[in-house]
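>>> task: produce atomic coordinates for the following.
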Amino acid sequence: MSTAQSLLESRPVSVAHLFLSRVRATPDLEAYRYPAPSDDGSSGTEQWHSLTWAQTGERVKVIAAGLLALGVRPEERVAISSSTRVEWILADMGVMCAGAAATAVYPSTNADETAYILADSGSRAIFVENAAQLAKVIAHADRLPGLDHAILFDPQADAIPVDGLEVLSLAELEKLGTAHLEEHPDAIEAAVGAIEREQLATLIYTSGTTGRPKGVRLVHDCWSYQGVAQEVSGLLRPDDVQFLWLPLSHVFGKALISGQIRTGHVMAVDGRVDRIITNLPAVRPTVMASAPRIFEKVYNGIASRARAEGGAKYKIFLWAAQVARDYARAQQNTVAATARRQVPLWLSVQHALADRLVYRKIRAAFGGNLRGSVSGSAALAPDIGYFFAGAGVPVLEGYGLTETSAACTVNPADDLRVGTVGKPLPGTEVRIADDGEILLRGPGIMRGYHNLPEKTDEVLESDGWFHTGDIGEVDGDGFVRITDRKKDLFKTSGGKYVAPTEIEGRFKAICPFVSNVLVIGNGRNYCTALIALDETAIMPWAASHDLGGRGYAEVVSSPQVHELIDGFVQRVNGELQRWQTIKKFSVLPRDLDVEHGELTPSLKVKRPVVEREYAEAIEAMYEGSREA
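Prediction:
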């Protein structure tokens, strides 16, 4: 038996067990960093504060004991509605160590859907970040007769009285916990000791591109498996410094906590997206997880700045970007090839020069220590992946779903294959069905949808195989490639199948101005596209092309911008089969966003919503066409 197999088979019952073991093993080592007002009280200034594992353990125990004092019992649900911050982690671990189960709620979820999630999950209590999150709960309190307690991370001066709902601050809950532990000093060890592998640990509701979200039942063993699998795969190491900004309400962020507790490395926590660029040089992470959109925005930002500087600097950037891609492709071929060919000397020389001129600045912007950044949630355009790999910031694309407790495959840092989502984590099996659908089996697979047995039966077979709904393939080396979502594949009226995400990925790779793009064509006789532009990229271009002083909506509707985007569309069309080409496109008057319901909180496009919103624009692109 291999070491990896041995570690997996002997994994702890739960992350709660893992957490208590971690606190005992390395009490004085740093566990978390988090931003807070400076100690000198200077107005408007922040600095990073730290918690050791011992300090973290003390906070978690009193939170867990506070929940026990409130009457929360094993597997009863306690919700968390907050942005990513260290208190989210403390609350989640407190829920686990009390033997209860956490219900994750996105802070961007509206009041109606928040009430639906709390009612469907049967949550007894909820941690809320601030008064705004509490207000969403109060707005539909009449639909939540089982919700007894709300705990505020950021206390408000005047608690709002609500019949049947007790509002506490986190500090007040911890005082309750301290008193409970004085009477029952072994309460938390007893609660953790009673946890079983198949006991419910978390309900995460799918962000859902259509309809009401479904509650995914993830048991304690799912998270214990994730922690050990991330360690044995080499994804996380004990000496890492990880920067976490991903939503902890999302399964990706939540899984990373399991890996961090297993390895014991430092995690810097700040979910404010507008602070990412500022935080990176301060944190200097060795590893970071992200969504593809962040890498696309970084790349577009670099390209836009180079274009604005013009002349030689822009030409140098374009040259260096191509060298990075060529170098990364050559490296990948070297690793993959049986003969293990070497990167050509001439390319190595060019790469070394480009490194001094361009790449080292890019690495510095990421803090200078990044050995890898894990990307998930959606597909990363291969050209962008090759660019960052060649620049020394490898993006390790992985794959997973809420139903698989996040990661089930990931690219190894020492054998990166751009365009794939890597190899299965140890303990996870992958099988391709006859129709090309990817099936998964392993300890991380959900135990079903909450209160939805029929929906569970649709995707989960009796022998444990889970139907992902994704189409893909596995190569001879075991690397998995996703080719499309099964439900997103469409057939033109001419009978040709089109994979829209493949075309969309190609367009994002060559157009530095795009933010989101949707290829349309189901049942039509040709393909079209809805294109939303990145304001931070297009506005500087507009200012230098006689469009200065105009607003975003006016700029994107201008003939100049239409001509600009048309050039990129024609470039993509040159790489496609005839039936895949984009015959017409419409530039949207604004970008897609979560607030308008067009993106999920994890930034996936809700295709049906966008197609309904822009139905007139779509129909206009097909006016006068003859349907075959």
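>>> rest of the way, CA atoms for contacts and neighbours
Will do.
>>> how near is the closest residue in space to Phe252 that isn't next to it in sequence to Leu370?
Excluding its sequence neighbours, the residue lying closest to Phe252 (C-alpha to C-alpha, 6 or more residues apart in numbering) is Ala406, at 5.1 Å. Ala406 is 22 Å from Leu370, where distance means C-alpha to C-alpha, to the nearest Å.
>>> those two: which has the busier surroundings?
Ala406 (25 against 21; other C-alpha atoms under 10 Å).
>>> pretty sure the more buried one sits against Ile257.
No - with contact defined as C-alpha atoms under 8 Å, Ala406 does not reach Ile257; the gap is 11.6 Å.
>>> how close does the residue nearest to Phe252 sit to Lys606?
Ala406 is 20 Å from Lys606, where distance means C-alpha to C-alpha.
>>> and what of Gly476?
Going from Gly476 to Lys606 by C-alpha to C-alpha gives 34 Å.
>>> the more surrounded of those two?
Lys606 (18 against 7).
>>> can I assume the more buried one is in contact with Val594?
No - Lys606 is beyond contact range of Val594, at 9.6 Å (criterion: C-alpha under 8 Å).
>>> let's compare: structure for the following, please.
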Amino acid sequence: MASQNENGFTEETLRRIWKYNFVLPDGINENTSPFDTTLSSHAAQGKPQALPVPGTKQPGYSEIYRNQCSPDKVISGYHPSVKTFYDAFLTVATTYPKRDCIADREYDQKLKKWGNYKWLSFEETAKRRTKIAAGLVHAVRKATGFDPADKKYIVSVYAPNCVNWILTDLACQTQSLPTVCLYDTLGPHTSEYILNLCESPIVVCSLANVPRILSLKHKLPHVKVIVSTNSFESVPGQFEPAGQSKKELLNVWANDQGVALYSLNEIEALGADFPIADRPPKPEDIYAINFTSGTTGNPKGAILTHANVVAAIAMGRHCLGKNFKPDQVATVYSFLPLAHIYERIAMCIIMSLGHRQAYPHGPVTEIFEDIQILKPTNVNMVPRVLNRVAAALRASTIEAPGLAGAISRKAHEAKLNHLYATGSPNHPIWDFLWSRKIRKKLGFDNLNSLVSGSAPLSKATVEFLKVALAAELLQGYGLTESMSGISVSQPEEPLAGSCGAVAPTTELRFRDVPELGYTANDKPFPRGEIMLRGPQMFTGYYKNNEKTLEAFDEDGWFHTGDVGTVDKLGRIFIIDRVKNFFKLSQGEYVAAEKIENTYLANSSLITQIFVHGDSTESYLVAIAGINPDSYATLANKVLHKRIRPTDLAALAATYDVPEVKAAFIKALNGSTGNLLQGFEKIKNVLLRFEPLTPENDTLTPTLKIKRPAAVKLFKAEIDAMYKEGPLSDSGALNSTPKL
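Model prediction:
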């Protein structure tokens, strides 16, 4: 495994990377409880949350912004005894050994159904991770001769969220072994690229992924051990002829490929027979290499250290501390992929505070079955899910006919006015009469807060969900390279839409982007590319000096590629992307991502949209993924039909009807008000249900649009839209077509 100096980084590249320095908030010492989340004070409501540092403005750049609670220094930790994630987990396991830690649902073979969650305590988790660590080390040593005491290697993990994923991650930390994650939507070529780049000798994966790795083995010279997170045991009562069990068949295949095959249970038993002492990591040691899903070319592996993790935990404690009290154990549902840094750091934050988290039993379409059983207090979400939840709730409440709809509209109006006046999503009367029923229906009986990341949510959606669920909905901003979030909006903010202020663990400034018309001198507040620096920032791209050097400027500031601004409170707003722009035939420059985000943030008609323009054309077209609930209402109104939102086949029959498309364009453009200029609004559209997916290679695994791939896939449809010409958005034909 390559260290930073072995990555081929030049002296200039190393000079630009943040140097580790352990800095604590004022007033923290050995006598401070490591579970106290009240030490980083939030600004009072209406007071600045982040401040420009006087005297730091330079030509082409804004002043440097820091959090108001630490304007003189950037924080990198939260307690003197915790300098690695290994320390953080050990602190909890020794302080609260009997507390619940992690859980999966059990499958009842007799009833053929999933049952309740089965919890492991922190003490049980600690014991199992130690045995698994010893087993992993023994298996790799036997297959390769490698020993982490002499040669650190990278453990690859290729499995969905589950208890065994967490146990593997914690086990690797006891031996200072970094991990790298693979996931289904990467595809075989990218998985092959990552495994070979990292020279990983071992892959811990789900049983379903064992054949995928074995089928690639002839291209993976470094892989010598495969560990299944699932048991190989047959279902009780199921007959399997001798020599034809899963384990026997896979063993034959593995032996042919020169691979040792184990289940995680076998690894744990091996570790019990051959125990080894912990080799704790140092802050500078690599915790993980997280590959960013680039929209073109091979992904880049962001090197993330234990120091980065601790800084990110400190960020989470500052931003989310009000929602996680030390004496009130939170129950967190973790369904977003742990392979992505957003959910992984959420796991680290929750675990460091001694709270418990549980994992899904199956696909994302069944998460609310889990939620009904678990009744979580906190859930990490993404707009793709929240938009659907909001649309379904609107349809059954404030958009419903009759008395139920009237009561819902009255409750919604009263709670919304209360939210604007106080910032609180709670209401003394309507929480009990209205929100309580909604929460119970979803399994959110105990819900405290939701956190959303990865893309913007509309102001209307944030406000509706806050009042309907009587819970906080917080939005954050961050990247893989910043160890996830560097900001999260505060609870009880009356006005929705921001990503909150930069946390005490990072500093921020804006760089002029004159080609897009953004400058640090813009009024009333600076606008430009967001530049980040501090202890949360990654320490380079694995074995990629060129991209690392490009990522940081001479003063160590990281180029995010995101264009943003702040308001009078210092809260961050994302408004554009640096590179996603093109020129139309009449000379106007168009920023596609800004337009897409504007549509997504202001219209409930869509769940995704890809805006396209061409230098030979004078207007924009789009590929839009419809939100069935809102779209059905529009289509039914135009066509005088009664199509149910769940009848996707009937909805699909309306997608190409000119009257529907025209009404859709009118409603979509109308939702943006004056946020878009005329040439920035689409004039024709292709309607589909989820046209953009990782499976058709138009989305990255983190759901960013791969523009060249999308243009290639939809070339015929784009050409047809331009041939059809601009659709009227002011009215439809007089006659109603028969479907």
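>>> hang on, the earlier thing: find residues that contact each of Lys606 and Val594 of structure 1.
Thr600 (C-alpha atoms under 8 Å, 6 or more residues apart in numbering).
>>> what's the longest helix in structure 2?
helix 122-144 (DSSP state H).
>>> ok now it, how far from the chain's centre?
Centroid separation for helix 122-144 of structure 2 versus its chain: 29 Å, with C-alpha atoms, centre = their mean, to the nearest Å.
>>> aligned partner of the residue nearest to Phe252 of structure 1 in structure 2?
Following TM-score structural alignment, the counterpart assigned to Ala406 of structure 1 within structure 2 is Ser484.
>>> repeat for Gly253 of structure 1
With TM-score structural alignment as the criterion, Gly253 of structure 1 matches Glu343.
>>> the helix or strand hosting its match packs against which elements?
When elements are assigned from DSSP states H and E, Glu343 of structure 2 belongs to helix 341-352. Helix 341-352 of structure 2 is packed against helix 85-95, helix 306-320, strand 356-358, strand 484-488, with contacts defined by 3 or more C-alpha pairs under 8 Å, 6 or more residues apart in numbering; DSSP states H and E.
>>> touching that helix from outside, list them.
Contacts of helix 341-352 of structure 2 (C-alpha under 8 Å, 6+ apart): 35, 85, 88-89, 91-92, 101, 290, 309, 312-313, 316-317, 332, 334, 336-338, 356-357, 380, 453, 480, 483-485.
>>> relative orientation of it and helix 85-95 in degrees?
Orientation check (axes from the mean of the first three to the mean of the last three C-alpha atoms, to 10 degrees): helix 341-352 of structure 2 against helix 85-95 gives 30 degrees.
>>> how many other residues sit next to Gln260 of structure 1?
Neighbourhood size, Gln260 of structure 1 [other C-alpha under 10 Å]: 25.
>>> an error on my part: the question was meant for Pro453 of structure 1.
When counting by other C-alpha under 10 Å, one arrives at 10 neighbours for Pro453 of structure 1.
>>> then Lys113 of structure 2?
9.
>>> kindly report the same for the one 3 residues further on.
Asn116 of structure 2 has 14 neighbours, counted by other C-alpha under 10 Å.
>>> let me see the contact set for the counterpart of it in structure 1.
The equivalent of Asn116 of structure 2 in structure 1 is Gln47 (alignment by TM-score structural alignment). Neighbour list for Gln47 of structure 1: 35-38 [criterion: C-alpha under 8 Å, 6+ apart].
>>> for the residues you listed, give me a markdown table that also has neighbour count and secondary structure.
Rendered in a markdown table, the data for the contacts of Gln47 of structure 1 read as follows (neighbours: other C-alpha atoms under 10 Å; DSSP: H, G, I helix; E, B strand; the rest coil):
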| residue | neighbour count | secondary structure |
| --- | --- | --- |
| Pro35 | 17 | strand |
| Ala36 | 11 | strand |
| Pro37 | 14 | strand |
| Ser38 | 14 | coil |
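>>> shared with structure 2, which of the residues you listed?
Contacts conserved in structure 2 for the contacts of Gln47 of structure 1, using both residues aligned by TM-score structural alignment, their matches' C-alpha atoms under 8 Å: 35-36.
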